[in-house]
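Asker: here you go, sequence then predicted model.
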Amino acid sequence: MSKYGKEILIGTVPVVIVFLYFLGVNIIPIVFMTVILGTFLYMNRARNGMGVGSDRKSRAAATPSYLTFDDIGGQERAKRELKEALDFLIRYDDIKRLGIRPLKGMLLTGPPGTGKTLMAKASAHYTNSIFLAASGSEFVEMYVGVGASRVRDLFKEARTRAQKENKDSAIIFIDEIDVIGGKRDGGQQKEYDQTLNQLLTEMDGIHTSESPRVLIMAATNRKEMLDSALLRPGRFDRHIEVDLPDKKARLHILNIHAKNKPMAEDVNLELIAQETFQFSGAQLESVMNEAAIYAMREELETIQQRHLSLAVDKVMLGEKTDRESTKEERDRVALHELGHAIVAERVRPGSVSQVSLSPRGKALGFVRHNPQSDQYLYTKEQIEEQIMIALGGSVAEEMFYGGRSTGSRNDFEQSLQMVRTMMDSGLTRLGIIDRSMVTKQELMKENGAILEDLTGRTRELLELHRPVFEQSLEILIAEEVLSGEQFRQLLAQHSKVEQIA
C-alpha cells in the first residue's frame, strides 16, 4: 500500500464510523472488528520486518567489512583452503574458460569459538562481496511456510543489494545451520522440512542467475546432524575444518589481542601459549581480557605475567569464590589435591607447577601442571598414567578417611572417558571392538577390571609416600598454596630418607 493510500484509509475509517453512528447503526461490533483487524495487520508486518528485512539490513550494515584474514589468528590451513575456494568468485573468467563449475556453498565445521564466523566476514572483504548474516534459529517459526519465505527473501535481498551497490557477488552466512539443516526423518516437523527444502532449491540454482553470483557459507559444530542432501557436491562443495589452534597459532592469537593492551616488558606470551593447550580462540581472547581486568583491579599501568597466569586459571576453572569451609573439609581437600600431585610428579617428573586450596568455580582446590608440548596421540601407558593421576585424589581420601567424597565426581568422569577411549582404540584386553557387537556386561566387566587395577597401582604408589602427605599438608593448610619447587623438595627429602633406610 502506498503512502497516500494509507493516509486516505486512516482518514476515511473514522468518518465512516461517525456517519454510521448518526444513522443509528450499532457501531460497537464494527469498532471491535476494526481494532482486531488493525492489530493483526500490525503484528504481521512487525513479524515480517523482524525476519530478513529491516533488522537484517541494520545488522548487515553494522557488520565490519574491514575484517581481513590477517586479523584472524592461527588457522593457516583453514584460511589457505578457504582463500582457494573464494578465488572462484574473484577469478570468474578463468574458471569459466577452464569449464570449472562455480562453488555453491562452503561449510565451516569445528568446535565453538574457533573463528568460523570471523572467517565468513573476512571472506566478504577478500572477495569484495555483499555480506549478509543470519542464524539458523531466525528461520524457525510456529507458522508453516514462514521459514521458507525467509530463505527466499534472504537470497533475493542478497542479489538486490549486490546489484544496487554494483558488486559482482554476495556471500550469505548462516550460523548454526544444523537448526534448519538437520536430517529429515519423515516426522511431523513440516516447518523444518519446508525451510530446508527451500534452502536446497536456492542452492541448486533453479532461481539464480550468473550475475550477481551468490555464495552461501554456513557454520556448525554438529556436522553429523546435517541432512545428506545439504552435504552433497553441488550444494556445500567444500567442507573446511576449523580446529582448535596449536601452540604456534595460540601465540599468534595472543599477540593479536595484546596489540591494544599495555603489556609489561617481562611478559612471556609464549609461556601462556604453552599453558593453554586445547584453548579455543575465544578462550584465548578471554584470557587476555581477564588479565587486563586483574591489572585494573590492582590499579596498575601494565599487565603483568601473574595476571595472565591468574586469567588462565579463571578461564579454566572460574573466578575465586568466598566459600568458607570447615577444618575437616579443608584437610580433606588438601589431601585430595596432594594425592593428585604426588601421582603426577611420580609418573611425569617435573609436571606439577602448583598445588592450591583456593576455591575456583565449583572446585575447592586444584593442581596446576607445567606446560607440556602439544600431543595428539597417546599410548596405552600414557593413558593409564593419566587415569592414575585422576584417581590419586579419591585414593588419598580412602587412605586417610576410609572413604571417598563427592569431590571425586569429576575425576571419575575423566577416568571413565579415558577408559572409553582405550576401548575404542583397541588398547584393552577386548582388542579391536565394535561397541554395538559387544554386550554391556562385557564392557562393564572390562571397565571395572581396568579401573580396579589402576586404583591398586595408585594406592601402592601413594602408600610409599605417606610421610610426604603429612609434611605437605601443614604447609598447604597454612599458606593455601604449595609451589612445584617446594613440593619437589619434599619428595626429594623423602626419597633420601628411603635410600638411607
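Answerer: Here it is on my side, so go on.
Asker: drop to CA atoms for contacts and neighbour counts, all remaining ones
Answerer: Fine.
Asker: got the end-to-end distance for stretch 353-373?
Answerer: One end of stretch 353-373 sits 15 Å from the other (Cα to Cα, to the nearest Å).
Asker: contacts for it?
Answerer: With contact meaning Cα atoms under 8 Å, 6 or more residues apart in numbering, stretch 353-373 is reached by 271, 274-275, 314, 317-323, 330, 333-334, 337-338, 340-341, 350-352, 476-477, 480-485.
Asker: longest helix of the chain?
Answerer: helix 440-463 (DSSP state H).
Asker: could you pull out the strands in the stretch 101-250 of the chain for me?
Answerer: Per DSSP state E, counting those that start in this stretch, the stretch 101-250 of the chain carries strands over the ranges 105-109, 130-135, 169-175, 213-220, 236-241.
Asker: Throw those strands into TSV and include mean neighbour count and distance to Ser286, thanks.
Answerer: As requested, these are exported to TSV (neighbours: other Cα atoms under 10 Å; distance: least, Cα to Cα, whole Å):
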stretch	mean neighbour count	distance to Ser286
strand 105-109	23	22
strand 130-135	22	23
strand 169-175	24	22
strand 213-220	24	22
strand 236-241	18	23
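Asker: how about these in a markdown table, adding distance to Arg150?
Answerer: A markdown table is the format used below for the strands of the stretch 101-250 of the chain (distance: least, Cα to Cα, whole Å):
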| stretch | distance to Arg150 |
| --- | --- |
| strand 105-109 | 18 |
| strand 130-135 | 10 |
| strand 169-175 | 12 |
| strand 213-220 | 15 |
| strand 236-241 | 20 |
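Asker: closest to Gly5 out of these?
Answerer: strand 130-135 (32.5 Å; Cα to Cα).
Asker: circling back: what residues does whatever helix or strand comes next after the longest helix of the chain touch?
Answerer: Using DSSP states H and E, the next helix or strand after helix 440-463 towards the C-terminus is helix 466-479. Outside of helix 466-479, the residues within contact range by Cα under 8 Å, 6+ apart are 330-331, 334-335, 338, 355-357, 481-482, 487, 490-491, 494.
Asker: from these, which land in helices?
Answerer: 330-331, 334-335, 338, 487, 490-491, 494.
Asker: mind checking how far the residue positioned nearest the centre of the chain is from Lys79?
Answerer: The C-alpha lying nearest the average C-alpha coordinate of the chain belongs to Pro112 (Cα atoms, centre = their mean; 2.1 Å). Relative to Lys79, Pro112 is positioned 17 Å away (Cα to Cα).
Asker: ok, structure two:
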Amino acid sequence: MPKRPYGGYGISWFYWLLLGFILFFSIVSNPLGRATEISWAKFEENVLAKNAVERIVVVNKEIAEIYLKKDRLDDEDFKEVTDGVLTSEIGPHYYITIGSVESFEGKLQRAQEGMPDIEKIDVRYENRTNWITIFSWLLPLGIIILFWVYMLRRMGGGGAGSNPLFNFGKSAPRISEKGTKSSATFKDVAGLKEAKAEVMEVVDFLKNPETYTKLGAKIPKGVMLVGPPGTGKTLMAKAVAGEAGVPFFSMSGSEFVEMFVGVGASRVRDLFKKAKEKAPSIVFIDEIDAVGRSRGKINAFQANDERESTLNQLLTELDGFGPNTGVIVLAATNRPDVLDKALLRPGRFDRHIYLELPTKEERKEIFGVHLRPLKLSENVDVDLLAKLSPGFSGADIANICNEAALIAARKKKSEVEQQDFMEARDRVIGGLERKSKIISPKEKEIVAYHEAGHAVVSWHLKNVDSLVKVSIIPRGKSLGSAWYLPEERQIVTKSQFMDQICASLGGRAAEEIIFDEISSGALDDLEKVTKQAYTMVSYYGLDEEIGPISYYDSTGQNERILGKPYSEEMAKLIDKEVQNLVTTAYERTKTLLLDHREELEKLAQLLLRQEVVDKEDLEKLLGKRSEKILADGAK
C-alpha cells in the first residue's frame, strides 16, 4: 500500500467505513425507528378494542412496544404501519411512552375488564442497552478525536513517529550543511576591513585549527557583531556561512520566545545539542537583544519570566559546566546597551566587533558591489556618489542603486545614468516629489523665503555643511528643502553646534524679517534645534553656567527610572540655559539676514521662478562661499 506524504498509510477510508457502520448499526439496532408512536386513547379505541394486539413488551420501564397479530397486518385499519415496511411482520408496530409501570398496568387492566370479549394480552418486561444514547455522546467525541488526529498528522511534518506535541520545545534553525554553497561570500562584504579580518580569523580557525592550537590558543566561543541598522551584520554572518565549510545554524532571537513558560529554554538546549552533534559548527543568533535583555527591575513588573529563563539557559550553554567544544556562536544586535552584562563577558562573547557607518572609501567599495548587476552609463561617477552619500549605511546604498535602476526603467532608458542616481538619492533622503500638491501663491512665497533664509545663513557661516541645492518642490511631508553635503566629523565643537543651530533657525528668522509674521512651517527646525540645545547643555557640558556636567547614561539604566537624574533646581537651570542659547542664536541669525537682506530677496525670487536652485546658481547669486566667509571674518 502506498504511503501518504505525511508518513502514515492511507487509512482515511477506514474512518469513513467506521462512520457508515455506526450510522447503519444505529438505525438497524433501533426497533423504534420502524414503529409509530400512538397515544393511549387511540390505542384503546383503534387497536385494543379490535383484538389486534398479540403482545406488549415494556422496555426499561419507559417504552411499551405493541406487536400486532400477524393475521391482522393486512387489515385496512393498520395499513399506516405496514405499507412499505419490509420488516412489518417483525414489529413492533406501535409504541407508547409510559409514565410508570404501575399506571400503565392499571390502565391496561381496566381497559381489558371493560372488554370481556378481548383476549388477555401478554405483557413482558425487558432491559435493553440504549445504543442510541451511547452513540449520541460517543459520536461527537469520536469526531473531535479524529479531527485532532488529522491536525496533528498535518502539523507533524516528519516521519511516522513524529508528534508535534513533543516537538513543541524543539528548535527549527535554518541549517547550511557542509558543501552547501551560500549565496554570499566575503567578496560581497565591501568595506568593513577590520571587522572582516576578525571574522575571517574565526573561519580560518575552523579550517586550520592546528595552526592555532599548537601554540596553545583557544578559539573564541562567541563573536558579537554590533552596529547601526544596515551596516552589514547579517550579511557578515551569511558570508561566514558561505566561507566556513562547516554546518551553520541560523535563528532569530525572537524564535526562542513563546507565550508558554520553558519553551524558549528548551529550544536553546535543542539548538546547541544539534550544533554539538555536528561540531565543529557555527550558531548564528540574529537580533539577540530579543532574548538577551538585561535582567533587572523592569522584569519585576512582568508576570511571565520566559525571556529571562531563556537567557539563563543561553548563558549556561555558552559557558556553563558542560563542555561546548567545537561550537562557535555568532550574534548580531544594534542595541548593545540593553544586553545583559553576563552575556557580554569574556568566556561567552569573547570578541565584540563594531560595524560602523562606512567612510567615503568604504562607500565607494559598497557602491562597486551593488553596481555590478546594473547596466551603467559611462557618465556614472562612483567617486561622486560616494562623496554625496555621507552617513549612509550599506543598506541605504543598496536602496539607492535599486531606486536608480527603477527610475531609469520607468523612463524607458537603456542604461542607468548619473542623474538617475541623483534622483534616487533625493528620494531616499527626502521622499517622493509631489509636484501635483496644490499650494496657494501666498504659501509658496512663504516657503521660498523660508528656504532662502536657510540657504543665506548657512552660506555665510563657516561651520555649516556645504549647501548643494535649494528646492521649494514639495517632497514627502515637507513643502521645501535645503540640501547639504555633511562633512564626516568625529567630534563637534561648540562653535560648530551654534552655527548649525543658526542655520536651522534661518527659515523662521527670514519669515519674521520679510513678512513681520511667523508661521507653523518651522516646526521641524524648532524640534531639531531644541533637541540639539538640550544635548549641548545636559549631555556635552558645553554651557558655561552649568559647567562640565553630563547627565548622559551610556548604560541605559536611566531609562528604567521614572524621574530625572537631577533635581528640580537643576532642571529649571537647564531649561533657562537652553532658552538663552536658542534665543541668542536666533538673534544672531536675524542680524546676519538683515545684513544680507538683498541676497535673501534675490534668492527667494529665483526660487519662485525656477523652484530648484543648484550650487552653480547659488555661487552666481551669493558669490564663492569661501570668499564670503573670509570677508565676513575680516569684518
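Answerer: Great, that's in hand. Source: prediction; values computed, not measured.
Asker: thinking again about what came up before, the longest helix of structure 1 maps to which residues in structure 2?
Answerer: Helix 440-463 of structure 1 corresponds to residues 571-594 in structure 2, going by TM-score structural alignment.
Asker: the matching stretch vs structure 1, average offset?
Answerer: Comparison of stretch 571-594 of structure 2 with structure 1 after fitting gives an average deviation of 0.6 Å (mean Cα distance after the TM-score superposition for structure 1).
Asker: now that stretch: buried residues?
Answerer: 574-575, 577-578, 581-582, 585-586, 588-590, 592-593 (16 or more other Cα atoms under 10 Å).
Asker: now swap in stretch 316-328 of structure 2 and tell me
Answerer: Neighbour-count burial for stretch 316-328 of structure 2 [16+ other Cα under 10 Å]: 316-319, 324, 326-328.
Asker: which stretch of helix or strand covers the closest residue to His370 of structure 2 other than its chain neighbours?
Answerer: Once flanking residues are discounted, His370 of structure 2 sits nearest to Ala398: 6.0 Å by Cα to Cα, 6 or more residues apart in numbering. Using DSSP H and E, Ala398 of structure 2 sits in helix 394-410.
Asker: next SSE after that helix?
Answerer: Using DSSP H and E, the first helix or strand after helix 394-410 of structure 2 is helix 418-430.
Asker: any idea of the angle that next one forms with helix 394-410?
Answerer: 130 degrees (axes from the mean of the first three to the mean of the last three Cα atoms, to 10 degrees).
Asker: mean offset of helix 418-430 of structure 2 relative to structure 1 (after superposition)
Answerer: Looks like 1.1 Å for helix 418-430 of structure 2 (mean Cα distance after the TM-score superposition for structure 1).
Asker: pull up the aligned stretch in structure 1 for that helix.
Answerer: Under the criterion TM-score structural alignment, helix 418-430 of structure 2 matches residues 305-317.
Asker: so which residues make contact with the matching stretch?
Answerer: Contacts for stretch 305-317 of structure 1 (Cα under 8 Å, 6+ apart): 264, 266-268, 272, 275-276, 283, 286-288, 290-292, 294-295, 320, 360-363.
Asker: redo that, cut-off 6 Å
Answerer: 267, 287, 290-291, 294, 360-361 (Cα atoms under 6 Å, 6 or more residues apart in numbering).
Asker: which of those residues count as buried?
Answerer: 267, 287, 290-291, 294, 360.
Asker: of the residues you listed, which is the nearest to Leu98 of structure 1?
Answerer: Val287 (47.9 Å).
Asker: where's Ile429 of structure 2 relative to His450 of structure 2, distance?
Answerer: 20 Å.
Asker: thinking again about what came up before, how much does the helix holding Ala398 of structure 2 stray from structure 1?
Answerer: Mean deviation for helix 394-410 of structure 2: 1.0 Å (mean Cα distance after the TM-score superposition for structure 1).
Asker: and that helix, what does it pack against?
Answerer: Applying 3 or more Cα pairs under 6 Å, 6 or more residues apart in numbering; DSSP states H and E, one finds that helix 394-410 of structure 2 contacts helix 418-430.
Asker: what do you get if the cut-off is 8 Å, keeping everything else the same?
Answerer: helix 360-370, helix 418-430 (3 or more Cα pairs under 8 Å, 6 or more residues apart in numbering; DSSP states H and E).
Asker: and those: which comes nearest Asn312 of structure 2?
Answerer: helix 360-370 (38.7 Å).
Asker: what does that closest one correspond to over in structure 1?
Answerer: Going by TM-score structural alignment: helix 360-370 of structure 2 matches residues 247-257.
Asker: in that stretch, what's buried?
Answerer: Buried, per 16+ other Cα under 10 Å, within stretch 247-257 of structure 1: 247, 249-254, 256-257.
Asker: where in structure 2 does stretch 143-151 of structure 1 fall?
Answerer: So stretch 143-151 of structure 1 is aligned with residues 260-268, judged by TM-score structural alignment.
Asker: take the buried ones among the contacts of stretch 305-317 of structure 1 and lay them out in CSV including distance to Asn128 of structure 1.
Answerer: Listed next are these as CSV, based on distance: Cα to Cα, whole Å:
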residue, distance to Asn128 of structure 1
Val267, 38
Val287, 33
Glu290, 35
Ala291, 36
Tyr294, 40
Arg360, 46
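Asker: from these, which is closest to Ile36 of structure 1?
Answerer: Glu290 (52.2 Å).
Asker: quick one, what contacts the closest one?
Answerer: 308, 311, 314.
Asker: quick one, which of these are buried?
Answerer: 308, 311, 314.
Asker: let me know the closest of those to Ile180 of structure 1.
Answerer: Among the buried ones among the contacts of Glu290 of structure 1, and counting by Cα to Cα, the member closest to Ile180 of structure 1 is Lys314, at 35.2 Å.
Asker: what sits against the alignment partner in structure 1 of Gly242 of structure 2?
Answerer: By TM-score structural alignment, Gly242 of structure 2 lines up with His125 in structure 1. Counting by Cα under 8 Å, 6+ apart, His125 of structure 1 touches 65-68.
Asker: show me how to select, in ChimeraX, the buried members of those residues.
Answerer: Per 16+ other Cα under 10 Å, the buried members of the contacts of His125 of structure 1 correspond to this ChimeraX selection:
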select :65,67,68
